[in-house]
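Asker: Following is a predicted model, sequence given first.
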Amino acid sequence: MKLLCAGGGSGGHIYPALAILERLEALCVDRTERLDTLWLGGTGDLARQLVADAGIRYRAVATGPLLDRGPGRRILSLAQVCLGTLQACLHVLRFKPDACLATGGNAAAPGALAARILGIPLILLLPDSAPGITARWLGRLARTVLVTTTSAAKYFPDNSLLCGYPVRGDLLAAMNNPDASRQSLLTAMDMPAGASGDPLLVVMGGSQGARSLNQAILHHLPALLQEALVLLVTGHAEFDAVAAAVRRMELAAELREKLVVRPYLDREAPQALAAADVAVTRAGASILGELPASRTPAVLVPLPIAGGHQWSNARALEQAGACLVTEDATVRDRLPTLLLPLLRDADQRTTMAARMAALGRSNAAETAAMAIASLSMHTVCANGHPESGTDRPKPQLP
């Protein structure tokens, strides 16, 4: 089976697609097929690194917002999308995929449009609880829209499939033994074993980091370290400034050893989520799957832009009593009021963890993979032969 993936942007859009690919590859093995994947995304995109790490071929195409601010920027963006779509068409004609999985976001548009133009079945993955402009347009072109929440399904009443947020297998594996994940993380982060009885606070601003979160944590850091171990993931752009600020604090040795500052977590992220007693994070798409899968109570600080998508994501968890939410503008003032009681109250954390776990869908990747397989040209029946009508002609080079 040949699958084209189109997308990029934040980790919240990339990781669920990689989780689906993990499960789809297993399905192909069961069917004695081989999964061959090509990923089309933007230039200089985070997806390039993450996709390459997963052993998947990546090709960059031009892209831009479908609706930008100002007439001049709109014309430029439209030109970029058109150029990227032409580039993507060439890749599609050479690769001849059986189906296309688009993850939403601006980087998905050229590859998804090329697939649609050339008659390749299009499946849209909507990680957020509400679609952005690009996702709304692509949803109209898709055979199936894979949605993570019931609130997202209402935007695509005719072609949506509720599957939940696909979570990476390494996070699910880490949750099989949270205690071992915690000890492994403490060892990897060089935290003292004697402090392992303290709650672990993990602060992550997403793949791009978050200055306001970093500054709020720094402002209250001594008080937080009195209550918990703190793993502060700053983002690459903020790491040097945060590390310098910590040095200037001249924390007491017993507090300093309870703090770890890192620019970004990739391979360690599943262990960190599995080990965390409380998380402070943005409200990107990944929280809809990874927090329920790891059963982690959280304080969420939605990004004040991004079309309001993060507020929709945060409310989906807040309404279930699984998290606390505060605005970005007030996070510095409200953080101790929200966070310190939660760190001190194990019973409250247990209650919130149970509510968070109830939101999870452990078979999300399986459901999504089956949907993709059913639309591919190599859908296989029990007798080992393609189903009737699924052997569609592939696009040909002129």
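Answerer: Cool, got the structure. Numbers count the residues shown, from 1 in each chain.

Asker: make it CA atoms for all contacts and neighbour counts henceforth
Answerer: Noted.

Asker: burial count for Y15?
Answerer: 23 (other C-alpha atoms under 10 Å).

Asker: give the contact list for it.
Answerer: Shown in contact with Y15 (C-alpha atoms under 8 Å, 6 or more residues apart in numbering): V167, R168, S286.

Asker: can you pick the most crowded of the residues you listed?
Answerer: Counting by other C-alpha under 10 Å, top hit in the contacts of Y15: V167 with 28 neighbours.

Asker: all strands of this protein, in order?
Answerer: 2-6, 36-41, 57-60, 99-102, 122-126, 144-147, 160-162, 200-204, 229-233, 259-262, 278-281, 298-300, 323-325 (DSSP state E).

Asker: just to revisit the earlier point, mind putting the contacts of Y15 into CSV with distance to C323?
Answerer: Listed next are the contacts of Y15 as CSV, based on distance: C-alpha to C-alpha, whole Å:
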residue, distance to C323
V167, 19
R168, 22
S286, 14
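
Asker: then this one, side by side with the first:
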Amino acid sequence: MPLALPLEKYSLSDKQAVINFGIKSGLKLIFFTGASGGHIMPALALRRKFPDASIIAVKTPASVDTLENAENVHYISPISFKKFRFGALREMFSLFVFACRLSPDKIVCFGSYLNFLGLLCARLSRCELVFFEPNASAGKGSLMLKRFADRIFTVFPSAAKELNGCARAVKFPVISAMRSKEKILQEVGFDFDKPVLLVIGGSQGSRFINAVVTAVIDKLSFAQIVHITGPKDFEKIQNQYQRHRGKHIVLPFCSTMPIFYSIASAAISRAGAGTLAELSYYKIPSVLIPYPGAGGHQKFNASQFASSAAAVVIKEEDINKENFPAVIENVLFRDFWKIRENVAKIEIADDGTDFAEKLSEVRHGHARGISA
């Protein structure tokens, strides 16, 4: 049974619930993000501690949706190095002028090729450059540009080792839901006594996860389901849910994920760093299906959970119609409490307080008159 969801009730404006806990908010900051939720969401979570920080993001339909309620956002068009446009040069020049006029105290880069633009802006404005590396295996950008960064923060110790020890541990910033689980269940029309299965494939969705879940949808009547499909598969997947004998919500995209994390009993997900941090923060048992591309980052990320029995990790090629429903049911019922206890021990995320406190520390030569 499909349900209508009043999403307007759950706007996650980054001006809401700003709590600084004594953190110096007088810092002038610029956050450089990419286009994906994995880059944008930690920046939004951290900006709740620094509400006046500016965000530079790659402009795509997904990033515009994610940042719809955010203020002080500046977009730059996607850059293609194969078909470079003169308009991109104009945008970059405007960005450099903006950075120099703002004269920030720190520039924080959250990943993607915008790290390089963040580096250039930091040099032009003569401010501190900070990289955030959330993956268990350091990305190419962090490895290539590490010697230019004043500070690098990592979530996983394995990434710090790859960066030759020039990194400092930090918890991944996550946005907290500001409503109780009971209240949200009531408002979305879900039953209190039936588990909720959250199906997500990253900010753009996963066609593989969409296909394997809908292939067994008639065998998942034991759960209420929230399925974020991504924009490309939405109509097709929505039609497939006519076979589901239970309550469900199917959405192409959701910029208010904390409300669903707060009611989820278990999740089926890719293994992006941001998703794993959110699963850890909300203590959600999960079935992780790492995306096999992207340099194997998700495989390394998932291994951190698998080694602690904090999730069930399964490769794409090992999934079929016969075994998948049993895997899901075991996570929701038989193994639920054991996995939940283990995922609760993986303390890799918080509401941004840890990152904010460490970011507020002054480094010699970059103080600009602001004391920590």
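Answerer: Done, it's in. These numbers come from a predicted model, not from an experiment.

Asker: Superposed, how do the two chains score by TM?
Answerer: The TM-score (TM-score structural alignment, normalised by the length of the second structure) is 0.83; 344 aligned residues with a C-alpha RMSD of 2.8 Å.

Asker: Any idea how far stretch 127-140 of the second structure is from the middle of the chain?
Answerer: Distance of stretch 127-140 of the second structure from its chain centroid, counting by C-alpha atoms, centre = their mean, to the nearest Å, is 15 Å.

Asker: what span of the first structure lines up against that stretch?
Answerer: Aligned using TM-score structural alignment, stretch 127-140 of the second structure spans residues 120-133 in the first structure.

Asker: For Y155 of the first structure, the count of nearby residues, please.
Answerer: 17.

Asker: Likewise for G296 of the second structure?
Answerer: Around G296 of the second structure there are 12 residues (other C-alpha under 10 Å).

Asker: what's the distance between F324 of the second structure and A302 of the second structure?
Answerer: 18 Å (C-alpha to C-alpha, to the nearest Å).

Asker: Oh, that last question was meant for E187 of the second structure, not what I typed.
Answerer: 33 Å.

Asker: ditto for D65 of the second structure
Answerer: 27 Å.

Asker: ok, the two, which is more surrounded?
Answerer: More crowded of D65 of the second structure and A302, by other C-alpha under 10 Å: A302, with 26 against 13.

Asker: measure the equivalent of V92 of the first structure over in the second structure to K358 of the second structure for me?
Answerer: Using TM-score structural alignment, the partner of V92 of the first structure in the second structure is A99. For A99 of the second structure, the distance to K358 of the second structure equals 23 Å [C-alpha to C-alpha].

Asker: ok, now A326 of the second structure?
Answerer: A326 of the second structure is 44 Å from K358 of the second structure, by C-alpha to C-alpha.

Asker: do E329 of the second structure as well
Answerer: On the measure of C-alpha to C-alpha, E329 of the second structure and K358 of the second structure end up 41 Å apart.

Asker: With L251 of the second structure instead?
Answerer: 37 Å.

Asker: circling back: check the contacts of Y15 of the first structure against L83 of the first structure and report the nearest one.
Answerer: S286 (30.1 Å; C-alpha to C-alpha).

Asker: so A53 of the second structure makes contact with L44?
Answerer: No - taking contacts as C-alpha atoms under 8 Å, A53 of the second structure lies outside contact range of L44: 9.7 Å.

Asker: Just the buried residues of stretch 286-295 of the second structure, please?
Answerer: Neighbour-count burial for stretch 286-295 of the second structure, counted by 16 or more other C-alpha atoms under 10 Å, picks out S286, V287, L288, I289, P290, Y291.

Asker: residues in contact with the aligned residue in the first structure for the fourth one?
Answerer: Taking TM-score structural alignment for the superposition, I289 of the second structure sits opposite V301 in the first structure. By C-alpha under 8 Å, 6+ apart, the contact list for V301 of the first structure reads V280, T281, R282, A283, V325, T326, E327, D328, V331.

Asker: make it 7 Å
Answerer: Neighbouring residues of V301 of the first structure by C-alpha atoms under 7 Å, 6 or more residues apart in numbering: T281, R282, A283, V325, T326, E327, D328.

Asker: now I20 of the first structure
Answerer: Contacts of I20 of the first structure by C-alpha under 7 Å, 6+ apart are P166, A365, A368, A369.

Asker: cool, and A223 of the first structure?
Answerer: Residues near A223 of the first structure by C-alpha under 7 Å, 6+ apart: none.

Asker: And it, what's its match in the second structure?
Answerer: By TM-score structural alignment, A223 of the first structure lines up with K219.

Asker: State the distance from that match to I328 of the second structure.
Answerer: 10 Å.

Asker: same question, S262 of the second structure
Answerer: Relative to I328 of the second structure, and taking C-alpha to C-alpha, S262 of the second structure is found at 19 Å.
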